[in-house]
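> pasting the structure only:
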């Protein structure tokens, strides 16, 4: 059985669909029941468990199960109370006054108060935290004043219409202020939250062990029950190799996994014991970013020629077997204010690619068939970390390399470790950069393409190095208004500018692809803000 979760965005193309596939049977009846252990296998390692530090999706996936957020977001994009019971926004949009719950405790015994709000927001923007994601979202943050134990007044330096939306993400989950006072290395291995589970052990590159928070009383509105989680122990295994991870699921050694390998989709869909939970994520799709700060991609004609040179859809179909959806514009289709008008802006067009390269002066050919100009080969370098990507992604990149060669591009894929590629990314020492940015707001356009985000806070979000005054003005105006029609017009123009300037090669929408042993467990869902695995509601199956 395949369960396609409803996306949060009201403009999304997908809907809730349960596909009764050939060979699939219904799950056994599920009754809320305490089970001893739920084993979840993920494909990517987590260098630091604290999602405030750096900020990658594996951190957020785990954090969704031991941290609560100030506010929650539903599948339609609406914001609801969570740890914050209520809030007021000043007329100028610069002040948010939160009233927080007075009956919640962190799992280290610290009481959750307005002081925790201040400690967390300050921690996220502290340069020492190196918070590329949470800190990046909070660039408008100025300060927090603790009015009393249950009231925190947050001041921004400019209007920020996406503020509540980003606060709903696990990246900005609330941690114990007591724990945050520890050295970062210590907090990285044992962050403390108010959530349904608490971390009890972490073996890097192996597993994270969590145990149920027996005093949990702060379930979000999107949860299916209240009180402690149904499952007592949660084992979060790190299994990078795709076939090994899937093999553990088939053998019953793990109960669920993410990054479901595309080569095994058909087999899983036909297995009565397995349920697939699928959902495209909002934000900036998986892409190859073009570095405009140096040759050859400082020439827009060369950038456009590159985009017209490659066969993305054919490559996706051959390595992902229809398990991901092609992206063509700067926003995933599940993102608010997404427009489909830019999906087909750069279809494969060898003749147009040749024309543009000729106009750009790359008219020569060397003995290997690569384009040349003034005796120099048309070379583009892609620093690449295979461990950070699914096997299918690496295969897709190789296919892009081959198709670009036909037009005369020498795409050099330089495999290296994460630290080496990060250093190059932070110094614009590349021509192509593989990436994506999952977030629940169209403000991702500002984060990924505006001048403001060309500096590193642990990571440089604007990997293209694009700097455009009109674009910067538009995306900031979109944050200064709550009028959806005005925001729609502004974000349309922002998408248009990105597309016209050929800043990235969109590949496919990021997606949550989970597989669950439905003969043993049920109710594995996705939290709505980023479509991440949510274990709190999982129940043991009473086979009948």
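On my side now, so go ahead. Given the structure is predicted, the values throughout are model-derived calculations rather than measurements.
> all contacts plus neighbour counts: C-alpha atoms, from now on.
Noted.
> tell me the contacts of the closest residue in space to residue 96 that isn't next to it in sequence?
Spatial nearest neighbour of residue 96, excluding adjacent residues (C-alpha to C-alpha, 6 or more residues apart in numbering): residue 89 at 4.7 Å. By C-alpha atoms under 8 Å, 6 or more residues apart in numbering, residue 89 lies in contact with 95, 96, 97.
> residues contacting the second one?
Neighbour list for residue 96: 87, 88, 89, 90, 153, 154, 155 [criterion: C-alpha under 8 Å, 6+ apart].
> Mind checking which of the residues you listed are buried?
153, 154, 155 (16 or more other C-alpha atoms under 10 Å).
> The last one: helix or strand, and which one exactly?
Remark: residue 155 resides in strand 151-156, with elements defined by DSSP states H and E.
> same for that strand, what does it pack against?
strand 95-100, helix 114-125, strand 141-148 (3 or more C-alpha pairs under 8 Å, 6 or more residues apart in numbering; DSSP states H and E).
> Comparison target below:
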């Protein structure tokens, strides 16, 4: 059904699925000098943002670019509190969210944004044929939307209780009528109410945006005339981590995502950054009936033979730490889940071998185990990168010694995402992906159910039982159940969180707030 993702990864973390408010502290700064009027801001991203129609693209790089052209009904501050954006007021329960729009909002083509257009966004999302990345993740599948243009009121209702309903639906990027009517025309253009127009596109290279006039509905009173807002923004695509660091060090870019040794080099230069803690990789195991991980012993043995401390240190350049949660570590902190790594089956290669032996996977003369004439052979797909090459080649060697034939396949993030989330595509056995969010309810479609969001076909009754209990609560009251659900996934080897790293978007020459992406409305250039 739906093709979607979540890595809410760090702002520019390649291949992360972003469906969240990945907040750092609004107002964190990299400069406190004189305000610059009508300057140019230069961002450096890690991967091409892909399709720029926001209702089908959940990637983090895509979200950052699209934030300049699309607004949401509300935003979140650092404490997780709601603040006005397109909506001036709202009410909510676990099954209904109602928003009253600000007056005078216009699209970048000059047309008015009406309550009906906002409602049409949610109707579009819930139409399964559209394969929206929001459906089942931030937007309940049974959601109904109604509108009253006279009062500018939009009402969204669901028969399924959702603890964080208003936070999730309220942060969906809203497309204007023209984009909803023909999304294909907006794969490389903006069709929203955002502060910027997209004026030049070079796929795979750069995206240039220019501030529009007449914008007056931004959070905290932001308008087109607010001092310090960039006149133009240029986002370039640079895959190499060291190159991004060099651009920052030389002053050639204002912002870039940098990890590992290069991040430590920038820290030594006292460069400021917006940071969150996040797993750079989680391992998922394809449990469809045609794959070897449909045998629980196989995925358990693969986990038992993975030294997560060793792997995360390779991925993080020696700066990794145990995974505290499948959620994102940072502000706003919705549920404090702080010890999920303790639920990982213990690292013990001998125990892993015994697990396979006991399940009937016997070693053959060629060094590869087999059972019922089936070879224990896996295809391990991962997002390309030097650190990942080193980490996963090492892990493949460990698994080969265990009697597993391993084929490694690396590709750019969009290719891996398509491979995992396209219905009917299942030519993989182990996958490197980061599926994370601040809100545990958003993760449910990726860990359960029958849609293509559940790309590894997880069927975990204990997880489902705890989720059902948590869904009956409002907000943080369900956190103990969410924690139990998360532990069930990890202890059953459905997901292997390899660890956490400090993910930093280094910035200079401007101040900004962060709520999943650097908020365009909050940017203030300075010198």
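It's in. What you see is a predicted model; the values in this text were computed from it and never measured.
> The helices and strands packed on strand 151-156 of structure 1 into TSV, with extra columns for distance to residue 398 of structure 1?
Listed next are those as TSV, based on distance: least, C-alpha to C-alpha, whole Å:
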stretch	distance to residue 398 of structure 1
strand 95-100	48
helix 114-125	37
strand 141-148	41
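> What segments of the stretch 301-450 of structure 2 are strands?
Counting by DSSP state E, counting those that start in this stretch, the stretch 301-450 of structure 2 has strands at residues 362-363, 369-371, 374-375, 377-383, 405-411, 430-433.
> and residue 458 of structure 2, which of those is closest to it?
Among these, strand 430-433 comes nearest to residue 458 of structure 2, with 13.0 Å by C-alpha to C-alpha.
> Quick check: the closest one compared with structure 1, mean distance?
Its aligned residues in structure 1 lie a mean 1.6 Å from strand 430-433 of structure 2 after superposition (mean C-alpha distance after the TM-score superposition for structure 1).
> What separation do you get for residue 253 of structure 2 and residue 414 of structure 2?
24 Å (C-alpha to C-alpha, to the nearest Å).
> The two - which one has more neighbours?
Neighbours per residue, other C-alpha atoms under 10 Å: of residue 253 of structure 2 and residue 414, the larger number sits with residue 253, 23 against 18.
> Next, the more buried one: secondary structure please.
With DSSP: H, G, I helix; E, B strand; the rest coil as the basis, residue 253 of structure 2 sits in coil.
> From what I see, it and residue 42 are in contact.
Yes. Counting by C-alpha atoms under 8 Å, residue 253 of structure 2 touches residue 42, with 5.1 Å between them.
> is it possible to export the strands of the stretch 301-450 of structure 2 to JSON lines including mean neighbour count and distance to residue 292 of structure 2?
Formatted as JSON lines, the strands of the stretch 301-450 of structure 2 follow (neighbours: other C-alpha atoms under 10 Å; distance: least, C-alpha to C-alpha, whole Å):
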{"stretch": "strand 362-363", "mean neighbour count": "19", "distance to residue 292 of structure 2": "14"}
{"stretch": "strand 369-371", "mean neighbour count": "19", "distance to residue 292 of structure 2": "10"}
{"stretch": "strand 374-375", "mean neighbour count": "14", "distance to residue 292 of structure 2": "9"}
{"stretch": "strand 377-383", "mean neighbour count": "21", "distance to residue 292 of structure 2": "7"}
{"stretch": "strand 405-411", "mean neighbour count": "16", "distance to residue 292 of structure 2": "12"}
{"stretch": "strand 430-433", "mean neighbour count": "23", "distance to residue 292 of structure 2": "10"}
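> Quick one: closest of these to residue 85 of structure 2.
strand 430-433 (31.4 Å).
> what does that closest one correspond to over in structure 1?
Under TM-score structural alignment, strand 430-433 of structure 2 corresponds to residues 432-435 of structure 1.
> can you tell me which residues contact residue 195 of structure 2?
Counting by C-alpha under 8 Å, 6+ apart, residue 195 of structure 2 has contacts 68, 69, 70, 211, 212, 215, 224, 520, 521.
> How about the contacts made by the second one?
Residues in contact with residue 69 of structure 2 (C-alpha under 8 Å, 6+ apart) are 190, 191, 192, 193, 194, 195, 196, 197, 198.
> of these, buried ones?
By 16+ other C-alpha under 10 Å, these give 190, 191, 192, 193, 194, 195, 196, 197, 198 as buried.
> So which of these belong to strands?
196, 197, 198 (DSSP state E).
> Look up how far residue 352 of structure 2 lies from the most far-flung residue of structure 2 relative to its centre.
Ranked by distance from the centre of structure 2 (C-alpha atoms, centre = their mean), the top residue is residue 365, with 43.8 Å. Distance of residue 365 of structure 2 to residue 352 of structure 2, computed by C-alpha to C-alpha: 19 Å.
> do residue 469 of structure 2 as well
Per C-alpha to C-alpha, residue 469 of structure 2 is found 34 Å from residue 352 of structure 2.
> Those two: who's more crowded?
Between residue 469 of structure 2 and residue 352, counted using other C-alpha under 10 Å, residue 352 has the larger neighbour count: 25 against 14.
> Could I get the contacting residues of the more buried one?
300, 301, 302, 304, 305, 402.
> What of residue 364 of structure 1?
Going by C-alpha under 8 Å, 6+ apart, residue 364 of structure 1 touches 371, 372, 373.
> And the last one, what's its match in structure 2?
Going back to what we said before, that points to residue 373 of structure 1. Under TM-score structural alignment, residue 373 of structure 1 pairs with residue 371 in structure 2.
> What sits closest to its match if chain neighbours are left out?
Using C-alpha to C-alpha, 6+ apart, the closest residue to residue 371 of structure 2 is residue 361 (4.9 Å).
> my read: the one you found touches residue 374, true?
No. Counting by C-alpha under 8 Å, residue 361 of structure 2 does not reach residue 374; the two are 9.1 Å apart.
> what ranges do the helices span in the stretch 351-500 of structure 2?
For the stretch 351-500 of structure 2, helices defined by DSSP state H, counting those that start in this stretch occupy the ranges 386-402, 413-421, 440-447, 461-470, 479-491.
> Pull the residues that contact stretch 163-180 of structure 1.
51-52, 55, 59-61, 63-64, 67-73, 79, 106, 108, 110, 112, 115-117, 119-120, 123-124, 133-134, 137, 187, 191-194, 439-441, 529-530.
> if I read this right, residue 235 of structure 2 contacts residue 207, doesn't it?
Yes. If you go by C-alpha under 8 Å, residue 235 of structure 2 and residue 207 touch, sitting 5.1 Å apart.
> okay, those two: which has more neighbours?
Here residue 235 of structure 2 and residue 207 are compared on neighbour count by other C-alpha under 10 Å; more neighbours surround residue 235, at 24 against 21.
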